[in-house]
Every structure is written in C-alpha cells, then in structure tokens.
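Student: the sequence isn't on hand, but the structure is:
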C-alpha cells in the first residue's frame, strides 16, 4: 500500500442500522439541507468512511432511511373490503407524509431527483414502483370482485386517487392529515364503485 492509499474499514455488523436510525433522528431535528454525513456518522458512533462505503451520497442514505421508517405504515391492506382498505391506505399515507420529520425531506429528495439520475433511479425502483405495484394489485382484485367498475382504467384511477396527496406534498398547497385521506377515499369510492346496470 502506498502512502496515498487509505484503508477503508468494512462497515461493522449493525453499522447500517445504526446509521439509518441516526438519519431518522436528524430528520426530525433538521431540514434536509442541514443534514451532513459527518453528523450522521458521529451520532451513529461509527466512522464516516464506513458510512460513505455504504452510501456515496446523502440523498441515497436519506431515501433509504425515510422509506424504511414509513414502509410498514404504507402496506396496502386486503381485507376483502375495498372501501375500508382504500380509506386505511390513504389515511396512512397522508399521516406519514404529513409528519414534519418525513414529508419535507421526501419533497426535498423528489426535487433533487430532477437533477440526480442515480437518486431518480433509486426513488423509482425502491419507492414508486413497489408502491404502484401494490396499488395496482389491490385495485385489480377489487375490480375482479365486482367492487370496482369493470370499465375503469386502473392506471388513471390510481393517479386520481393518490395524486392529490403527492400534489400537496410536493407543492405545499395544503396540510396532509388523516382527515384528508378519509375525505379522498370517500370521494374516490363514489367514482370507482361498481354501478348497477342501467336500463333505458
């Protein structure tokens, strides 16, 4: 090894989770711009080089930490009652994104993804695509069960139902609360539900 080469220790067992917990804590204390890798490493009790060996950028670290934190709250239930499941899903998402330690950071990451191709790919692969697939699966099963109109364009329906939450999150046009989620569910079900055959 030359003098210019620096040995970087492999991340120690449990270091990744320590880092992620530290990120979540700092997200609740600071705005996105003020979160620094050195501060995360110090709070986690590990070397900064170990952190950088896992995540080359702050954005990749934060997106993993935040969505790992909220993922259990965003599972789309399937109880057989589509109206109840949709209400549960929308209220959970609205509450999660309305959390001041989560929502503003997700909005900052989404903005950064416009100019960071690696972040955009991670956001698409780990966040958008899995959640979109879960929604598509639940909407399709509701359609097959006759709880959702058979003539419905499911992609358009999903955009219509979840779009308002993302709109408020990214543009800051209104608060995100459980009440909003419930209201969106009420409005959505009226348009999505199967209708009795009409006779002239």
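Tutor: Here it is on my side, so go on. It should be emphasised that the depicted structure is a prediction, and the values quoted were computed from it without experimental measurement.

Student: CA atoms for contacts and neighbours, from now on please.
Tutor: Noted.

Student: just checking, residue 146 touches residue 195?
Tutor: No - using CA atoms under 8 Å as the test, residue 146 is too far from residue 195 to be in contact (9.5 Å).

Student: against residue 138, how distant is residue 70?
Tutor: As defined by CA to CA, to the nearest Å, residue 70 lies at a distance of 19 Å from residue 138.

Student: another structure for you, compare them:
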C-alpha cells in the first residue's frame, strides 16, 4: 500500500480527503467509515479518491503518518536503560493520543486480514521504529551493557511487545511506571554476566 498515487492534481483536495477520513473515523468508527462518506465530507468525487488511494485504510494511514511526528532516532547518552525508557515513554504517549489511537488500533485490526495494509504499516511506520531500536540495542551490546548473545530484534519484540499488549489488548494504562517496569524486569535477564562487568572495571 503505497502513499498517495502521484497523479493527484490538488494537494488541497488531498488534504481535505485525509481530514475527512480522520474526522469521520473518530465520529463513526472505522467499520462504518466509507469512501462514499469521506468523499461527501471532503467535497470530492468518490472516483477522485480511488485515483489517489486504493482503499479507506490507505487514506487513514496517510492521515496517521501526517499526524504522528514520532522521531525514530534514539537518544544515546551512554545509559541504555534511561535511553530506552525515554523512547518507549515517548512512543507510548503518542500511541495513547485519544485523537489518533482509535484510528491506529483500527488499522492494526484491519491489517490482520489485509496483507497489503500489513506490509504498508511495517514498511512506512513500525519497521523504522523497530530498526532504530535494534540499532540502539547493538550499541548497548558494543558498550557491554547487554548480553552479546541477545538477538536485537528479539529484544525489541520483548520490550515493545509488552507495551503494545497493554495498549491494544487491555484496558490498563501504559504509563511511564509501566514502561519502567518492563525495562527493569527485562534488563535483569539481559544484563551481561557479573564477571564480564567486573573484568571491564578492573
């Protein structure tokens, strides 16, 4: 699912379509959202939307990506625990935005039976964040702060999977205390062996 198709002729009309999709999804929910409704709200023809986007999910994904300004880069202060907590807390705050999170949750659900949307979510959003996390984990491994045999991708899934689970599947709050608990608990098993730590300090 690529970004808006290049033959669009009016950026103003395209932005109106995106805003209409975001507003309507908030008002009626993703299941009741339709291309017809988006077109009526935006004041454009249905065929115009289909020339620019293949589906309502594609419109909504463009809307989310234009709304969320999540920096994929990680801080690197030399303190991995502090850095990962800072980034995960920032991501959790954005995911918790009540104006956009319902849309994201709807797209996550839709992606389970729409392979094109699933691929687009990964390639255009989630994959960038996961890659940045894995890079920061490798940096921590080189600094001796994480076991060298730990798979960075698996560590990313371990840390962020817990946060996603709470945000997407429970009614509990994924707040800073929850993020800190995830990282602290996981790091107990990710820390390098004590003898390696002693050897570096000698």
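Tutor: In hand now; what should we look at? None of these values were measured; they are calculated from a predicted model.

Student: TM-score for these two?
Tutor: For this chain pair, the superposition-based TM-score is 0.78 by TM-score structural alignment, normalised by the length of structure 1; 190 aligned residues with a CA RMSD of 2.7 Å.

Student: comparing residue 70 and residue 138 of structure 1, which residue is more hemmed in?
Tutor: Taking other CA atoms under 10 Å, residue 70 of structure 1 and residue 138 do not tie; residue 138 has more neighbours (19 against 15).

Student: which parts of structure 2 are helices?
Tutor: Using DSSP state H, the helices of structure 2 run over 11-28, 35-42, 46-52, 56-67, 80-95, 101-111, 115-121, 127-142, 152-169, 176-190, 194-201.

Student: can you pull up the most central residue in structure 2?
Tutor: Among the residues of structure 2, residue 126 comes closest to the average C-alpha position under CA atoms, centre = their mean, at 4.6 Å.

Student: how about that residue, what's its match in structure 1?
Tutor: For residue 126 of structure 2, the aligned residue in structure 1 is residue 128 (criterion: TM-score structural alignment).

Student: try residue 61 of structure 2
Tutor: In structure 1, the residue equivalent to residue 61 of structure 2 is residue 63, according to TM-score structural alignment.

Student: output the helices of structure 2 as TSV; include the columns distance to residue 73 of structure 2.
Tutor: TSV is the format used below for the helices of structure 2 (distance: least, CA to CA, whole Å):
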stretch	distance to residue 73 of structure 2
helix 11-28	27
helix 35-42	34
helix 46-52	30
helix 56-67	16
helix 80-95	9
helix 101-111	21
helix 115-121	18
helix 127-142	6
helix 152-169	14
helix 176-190	18
helix 194-201	28
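
Student: residue 133 of structure 2 contacts residue 74, correct?
Tutor: Yes - applying CA under 8 Å, one finds residue 133 of structure 2 in contact with residue 74, separated by 7.1 Å.

Student: counting neighbours, go ahead and name the busier of those two.
Tutor: More neighbours sit around residue 133 than around the other of residue 133 of structure 2 and residue 74, counting by other CA under 10 Å; the figures are 25 against 16.

Student: now the more buried one: closest residue in space that isn't a chain neighbour?
Tutor: The shortest distance from residue 133 of structure 2 to any residue that is not its chain neighbour, by CA to CA, 6 or more residues apart in numbering, is 6.3 Å, and that residue is residue 156.

Student: ok, the one you found touching residue 129?
Tutor: No - Residue 156 of structure 2 lies out of contact with residue 129 (CA under 8 Å); the separation is 9.6 Å.

Student: please tell me how far the match of residue 126 of structure 2 sits from residue 11 of structure 1.
Tutor: Taking CA to CA as the criterion, residue 128 of structure 1 is separated from residue 11 of structure 1 by 28 Å.

Student: pull the distance from stretch 66-73 of structure 2 to the chain's centre.
Tutor: Mean C-alpha position of stretch 66-73 of structure 2 versus that of the full chain (CA atoms, centre = their mean, to the nearest Å) differs by 9 Å.

Student: which residues sit against that stretch?
Tutor: Counting by CA atoms under 8 Å, 6 or more residues apart in numbering, stretch 66-73 of structure 2 makes contact with 91, 94, 128-129, 132, all of which sit outside it.

Student: those residues: which two are farthest apart?
Tutor: The distance between the two most remote of the contacts of stretch 66-73 of structure 2 (CA to CA) is 16.9 Å, for 94 and 132.
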